[in-house]
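Peer 1: sharing a model prediction with you, sequence too.
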Amino acid sequence: MTAVVEVRGVQPTPREGRAAFKAWPAVRRWANLPMLFFVVVMLATAGLSLQVPSDRMAWIFALQLIALYGFIGLSALAHGKVMAMSRAVPISRRPVDWRIDNQAVTVSSADFDSRVGWRSVVAVVEEKDRLIFAASPNTNFILPLRVLDAHQITTVRAIVADVRARGVLGAGVD
């Protein structure tokens, strides 16, 4: 199969550039582990506080709620700051050109050129508004579906199906 999809001047919106959690389910589980630990500790403390006189139990419960919402709020704030900084760097503000064929995914602009062979692409995940080409947890190439016509989308799906069928997709990843 010799198919090529080329798209020029692609610039994902902030919504399209959101974190690629679906491409990395194991990372998402680890990322949620601190929150799970925090909730378990809160439940254990609440269970133990049933032994404590009722006037102190209300204070313990209130402090736990403040800590929980503080943890969630600070985590959301930190994530928002990281995403804002990611969008502010020059490389993310410039349009890029894409080339997808049965050998590799190539993303380039005037300032960089990145070619990733299918053996190094761990997964290709299609969401309702974008395609994620996952190479590593911190390197995900995101192609908005809005820049592709129906024929190009079909061709990209065929290329991905072909590299999966040949056992090439992610074959170089241990």
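Peer 2: The structure has been received and is ready for your questions.
Peer 1: from now on I want contacts and neighbour counts done on CA atoms only, so please keep to that.
Peer 2: OK.
Peer 1: please tell me how far the residue lying farthest from the centre of the chain sits from residue 59.
Peer 2: Most distant from the centre of the chain: residue 53, at 46.3 Å, with distances by Cα atoms, centre = their mean. According to Cα to Cα, to the nearest Å, residue 53 stands 11 Å off from residue 59.
Peer 1: could you do residue 161 as well?
Peer 2: Separation of residue 161 from residue 59 (Cα to Cα): 58 Å.
Peer 1: here's the one I want to compare it with:
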Amino acid sequence: MIEIKGVQPTVREMRPLTRGWGGLHWWACLPILAPFLGLWSLALFAVADPRATSALGTIAAAIVILTSVVWIVTRWLHARLTVRAARSAPGGGMLSDWVLDEQGVEFRTGVSSARVSWAGIKAVREERDRFLFLLSPASNPVLPKRLLTEAQLAAIRQLVENVTASGHLGPGVD
């Protein structure tokens, strides 16, 4: 059994997941990216048109630069607002305690607890600064590595390897 107390991911650790659920991430981004792609296409056509004036080329370049800046700023703002909203929920600002064992993962706060068996977890992804537990496309609990000792890191890796090899990890195992 591996116990980790006081888990609360940072904004950076809560960044969106880009791998693990196939193309779903990109399809979910399409409504946000479509207007930018449209503006970029318009700008590229304006620049590529041999009849375009230099002013039109400047306007097209400005469109590309401004849409890029808007996209970067809104991604940054969205991440911060999402974390702030989550922390304003009754249990959102509370630290959680995690327990990982051969049966699954348990999450506890002062107001709630949940236990998920390994069969309910599609995969566990290890990234540079976090472990992601893929429960559903809308729920991927984050365990920051900064909270783990070297012994805990090794134990989690071994546990995930064991449940993967034994076939206990959920049906979508990669």
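Peer 2: Thanks, I have the structure now. Remember, it's a predicted structure, so these values are computed and weren't measured experimentally.
Peer 1: may I see the buried residues of stretch 68-82 of the second structure?
Peer 2: residue 80 (16 or more other Cα atoms under 10 Å).
Peer 1: ignore the last one, stretch 161-170 of the first structure
Peer 2: Residues of stretch 161-170 of the first structure classed as buried: 163, 164, 168, 169, 170 (neighbour count, 16+ other Cα under 10 Å).
Peer 1: helix, strand, or coil at the third one?
Peer 2: Spelled out, it's residue 168 of the first structure. coil (DSSP: H, G, I helix; E, B strand; the rest coil).
Peer 1: returning to that earlier point: from the buried residues of stretch 161-170 of the first structure, which is closest to residue 65 of the first structure?
Peer 2: Distance ranking of these against residue 65 of the first structure, using Cα to Cα, places residue 170 first at 43.4 Å.
Peer 1: how far away is the residue farthest from the centre of the first structure from residue 18 of the first structure?
Peer 2: Taking Cα to Cα, one finds residue 53 of the first structure at 47 Å from residue 18 of the first structure.
Peer 1: again with residue 147 of the first structure
Peer 2: The value you get for residue 147 of the first structure to residue 18 of the first structure, if Cα to Cα is used, is 17 Å.
Peer 1: give me the contacts around the helix or strand containing residue 151 of the second structure.
Peer 2: With elements taken from DSSP states H and E, the one containing residue 151 of the second structure is helix 150-165. Outside helix 150-165 of the second structure, the residues that touch it by Cα atoms under 8 Å, 6 or more residues apart in numbering are 2, 100, 101, 102, 118, 124, 145, 169, 173.
Peer 1: now do the longest helix anywhere in the first structure: which elements does it pack against?
Peer 2: Ordering each helix of the first structure by length in residues (DSSP state H) puts helix 54-88 first. Judged by 3 or more Cα pairs under 8 Å, 6 or more residues apart in numbering; DSSP states H and E, the packing partners of helix 54-88 of the first structure are helix 25-48.
Peer 1: got the angle between the helix it packs on and helix 54-88?
Peer 2: Interaxial angle of helix 25-48 of the first structure relative to helix 54-88 (axes from the mean of the first three to the mean of the last three Cα atoms, to 10 degrees): 160 degrees.
Peer 1: buried stuff in helix 25-48 of the first structure?
Peer 2: Neighbour-count burial for helix 25-48 of the first structure flags 42, 46 (criterion: 16+ other Cα under 10 Å).
Peer 1: please apply the same query to stretch 133-145 of the first structure.
Peer 2: 133, 134, 135, 140, 141, 142, 143, 144, 145.
Peer 1: how about residue 13 of the second structure, what does it touch?
Peer 2: Residue 13 of the second structure touches 129, 130, 142, 144, counting by Cα under 8 Å, 6+ apart.
Peer 1: so the last one sits against residue 130, correct?
Peer 2: Yes. Counting by Cα atoms under 8 Å, residue 144 of the second structure sits close enough to residue 130 to count as a contact (4.4 Å).
Peer 1: more neighbours: which of residue 147 and residue 18 of the first structure?
Peer 2: A direct count of neighbours by other Cα atoms under 10 Å for residue 147 of the first structure and residue 18 places residue 147 higher, at 16 against 11.
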